[in-house]
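[1] this is a predicted model, with the sequence first.
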Amino acid sequence: MIEGNFGDSGQLFFEIDLITSDGLNLPVDAMLDTGFTGFLAINKQDLQCFDWAYIGEEPLQTAKGESRFDIYLGTVILNEYEYEINVYVGDEIMEVLLGSEWLKILPLVVNYQAGILTLG
């Protein structure tokens, strides 16, 4: 189980490790976005250092309508487990995003009043 923290506007943040193709672990704060239905989304400029394998393109419904994203096969460590997942890459992604796909395999516990935020 990983503990998260609450952002100033109530956002949910978790520290995860993104793994480069040569095995380097890069810790990042990722924001949980339940409106995003994939596992992970990052900005295109952040992609360069990971050297992940390109899979193709995929359309995805966003708050601004349907957009096309590049998909890469990336590796992350979350909750002490390593996952190989599809990563959505786009130009207008401001934060590293964890999507709702994680909620299908990891339980989320949120209690703002008690300051409890856990995933896994």
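    Cool, the structure landed. Numbers count the residues shown, from 1 in each chain.

[2] going by C-alpha atoms from here, please, whenever you check contacts or count neighbours.
    Fine.

[3] helices or strands up against the longest strand anywhere in the chain?
    Ranked by residue count, the top strand of the chain under DSSP state E comes out as strand 65-78. Judged by 3 or more C-alpha pairs under 8 Å, 6 or more residues apart in numbering; DSSP states H and E, strand 65-78 is in contact with strand 12-19, strand 53-62, strand 81-90.

[4] second one coming, line it up with the first:
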Amino acid sequence: MIFGEFNSKGELIFEIGLIAADGDIIPVQALLDTGFTGTLAIDNQDALSLGWLRESQREDMRTAQGEAQFNLYQGTVLLDEEEFMISALGGDELQDILLGVRWLQTKRLVADFPAGVLTLG
């Protein structure tokens, strides 16, 4: 189980590890976005700097700003002390690393605002 925090906007923030192609683990703050149906969204430059492999196809998705096309990357994340090989969506100028609701198919989310408790695991 990993512990998260609520930021000043009430968003759900978790620290995860992005695993670079050379094995380095980069700790990052990721925002759990319940409107995002994938596993992870990351800026293209970040995915490339990690050495993640880009797939040849692209994926169309509806975003808050409308339809957008994303690159697909094969990457590895460290979540709850487990490594997961994932397909990540890569976009230009993404401000946050996003965790999608797909994680909730295998991880239990507890978000208790009044008690200040936020866990995923």
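    Cool, got the structure. This one's a predicted model, so the numbers in the text were calculated from it and none came from an experiment.

[5] could you dump the helices and strands packed on strand 65-78 of structure 1 into a markdown table with distance to G4 of structure 1 and mean neighbour count added?
    As requested, these are arranged in a markdown table below (distance: least, C-alpha to C-alpha, whole Å; neighbours: other C-alpha atoms under 10 Å):
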| stretch | distance to G4 of structure 1 | mean neighbour count |
| --- | --- | --- |
| strand 12-19 | 4 | 20 |
| strand 53-62 | 25 | 12 |
| strand 81-90 | 16 | 17 |
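
[6] nearest to F39 of structure 1, of those strands?
    strand 81-90 (6.8 Å; C-alpha to C-alpha).

[7] what range does the following helix or strand past the closest one cover in structure 2?
    Proceeding N to C from strand 81-90 of structure 1, the next assigned helix or strand is strand 96-99, under DSSP states H and E. Mapped onto structure 2 using TM-score structural alignment, strand 96-99 of structure 1 spans residues 97-100.

[8] can you list contacts of that stretch?
    For stretch 97-100 of structure 2, contacts defined as C-alpha atoms under 8 Å, 6 or more residues apart in numbering pick out 29-43.

[9] quick check on these: which are buried?
    Among these, those classed as buried by 16 or more other C-alpha atoms under 10 Å are A30, L31, L32, D33, F36, G38, T39, L40, A41, I42, D43.

[10] who touches stretch 40-54 of structure 1?
    19-21, 70-74, 85-99.

[11] give me the distance from that stretch to the chain's centre.
    Here stretch 40-54 of structure 1 is found 12 Å from its chain centre; the criterion is C-alpha atoms, centre = their mean, to the nearest Å.

[12] repeat that for stretch 109-120 of structure 1.
    For stretch 109-120 of structure 1 - counting by C-alpha atoms, centre = their mean - the centre lies 18 Å from the chain centre.
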